[in-house]
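> Attaching a predicted model along with its sequence, questions to come.
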Amino acid sequence: MQNFKDRWEIKKNWQLIFPALGIIGLLLSGYLLANKILNNPESFTDSYTLLILAKILLTLAIAVFFLWVTLKIFEKLEQKWKVTYRWELIAIFIAFAITGSTSAKISDPVLSILGLTRETTLSYIYWPLRIILIFPIYQVLLVIVGWLFGQFSFFWEFEKKMLSRLGFARFFES
């Protein structure tokens, strides 16, 4: 355990929450994908146990693949983002994941309140409007979730940089 703490520069035990949440997220993502891939139980009618075993194995394989990809990305971003501790990368990734998922989930009910649903609105109008709506929701949520994960300064700088690139630099001039 000490080797793990040293590798991720974890100084206090509460910081272990971020690797734990990361592993839970990887396993959940692996399970959801495995469940989609193996959603045809008729092919496993002989043995329900075989279906469960296949889902477990596929879940683990997908989670390990996602872990491998994530660690490769960490190597590149650790230098670029200049974080103080390596465990902060996990917190930042989790904040990005939560923010993206939440902003996408929130945009649908907001459009429904405005009377625009998938069923009543043409898709070439509905989807661009939804994407346009997701953008400001994402920006606000990113700073809030980043703050909840103790990474407010990183996400505030990230926001200012991104919005400046989109032409909103004058709002951040002091």
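Thanks, I have it.
> make it CA atoms for all contacts and neighbour counts henceforth
Will do.
> From Ile90, how far off is the one residue sitting closest to the centre of the chain?
Centroid-nearest residue in the chain, with CA atoms, centre = their mean: Ala97, separated by 1.4 Å. Distance, Ala97 to Ile90, by CA to CA, to the nearest Å: 11 Å.
> and what of Ile125?
Relative to Ile90, Ile125 is positioned 36 Å away (criterion: CA to CA).
> structure B:
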Amino acid sequence: MASRQEGFFVQDGDELDYHSAIVPSEGKKPIHVNGHELVVPRLRVRRDSAGKAITQPPGLWFWEVNDPDQLEPDGSETWMELGFFSGPKDLEKKLLDFFARDWGDKVTGPTGALKDGHGVWDRFLFRRSGEQTKKMMEVREEYWQAQRQQQQQQEEEQEQEQEQEQQQ
């Protein structure tokens, strides 16, 4: 879900739900389809037969959505392909096109949200088995905080190694 290979949401089993009416802060206007919230549950990155996320350079992830109205002949769930997207803004546009605009439905909302993707990280909810559901913005912040801590720890370890080498 990012142009960089962040990998913070692509473990097997991770899913996203999209809620167009979630706003990043009070006073902001939501995105509506014909005056109502668009909810698209169970989005995920498609995997190959080895279980590896399907991607294309530069940083495109292959997304699919669960089709609750159909089952495969063997009784397993059906997933519809959405295509390759580099980030939440592109994925949101596809969802609004696929589930609304392509059917002639009217999509309304703030220009910044519709054209520039403002607040898009908040409109996707992240679900991982055994964890509490949270906004993608929270997941993203946690990921980058962990990355900064890891980098800081590596820098401290390098400094300690250099000090030990100088003492010898």
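Received it, and whenever you're ready, just let me know what you need. All values derive from a computational prediction rather than experimental measurement.
> Once they're superposed, tell me the TM-score.
The pair, once superposed, lands on a TM-score of 0.26 when counted by TM-score structural alignment, normalised by the length of structure 2; 65 aligned residues with a CA RMSD of 4.7 Å.
> report the longest helix in structure 2, please.
helix 136-167 (DSSP state H).
> nope, structure 1 is what I was after
helix 48-81.
> which residues of structure 2 fall in helices?
Using DSSP H, helices in structure 2 cover 88-99, 111-116, 120-123, 136-167.
> so which of the ones you listed is the most packed in?
helix 120-123 (a mean of 24; mean count of other CA atoms under 10 Å).
> which helices and strands does it pack with?
For helix 120-123 of structure 2, the elements it packs on are helix 88-99, strand 134-135, helix 136-167, judged by 3 or more CA pairs under 8 Å, 6 or more residues apart in numbering; DSSP states H and E.
> ok, Ile125 and Ile90 of structure 1, which is more surrounded?
Taking neighbours as other CA atoms under 10 Å, Ile125 of structure 1 and Ile90 compare with Ile90 leading, 22 against 11.
> can you put the helices of structure 2 in a markdown table and add distance to Arg42 of structure 2?
What follows is these, written out as a markdown table (distance: least, CA to CA, whole Å):
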| stretch | distance to Arg42 of structure 2 |
| --- | --- |
| helix 88-99 | 12 |
| helix 111-116 | 22 |
| helix 120-123 | 14 |
| helix 136-167 | 14 |
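> hmm, back to that, what is the helix or strand that contains the residue nearest to the centre of structure 1 packed up against?
According to DSSP states H and E, Ala97 of structure 1 maps onto helix 87-113. The helices and strands touching helix 87-113 of structure 1, judged by 3+ CA pairs under 8 Å, 6+ apart, are helix 17-37, helix 123-148.
> Would you mind pulling up the elements that the next helix-or-strand element following the longest one packs against?
Same thing as helix 123-148 of structure 1. Per DSSP H and E, the first helix or strand lying C-terminal to helix 123-148 of structure 1 is helix 152-165. On a contact count with 3+ CA pairs under 8 Å, 6+ apart, helix 152-165 of structure 1 meets helix 123-148.
> Leu21 of structure 1 versus the residue nearest to the centre of structure 1, what's the distance?
11 Å.
> what about Asp108 of structure 1, neighbour count?
Asp108 of structure 1: 18 neighbours (other CA under 10 Å).
> elements contacting the strand ranked longest in structure 2?
Ranked by residue count, the top strand of structure 2 under DSSP state E comes out as strand 60-71. Judged by 3+ CA pairs under 8 Å, 6+ apart, the packing partners of strand 60-71 of structure 2 are strand 39-45, strand 55-56, strand 77-85.
> which strands and helices sit next to the longest one?
To tie it back to what came earlier, the one meant is strand 77-85 of structure 2. Using 3+ CA pairs under 8 Å, 6+ apart: strand 77-85 of structure 2 touches strand 60-71.
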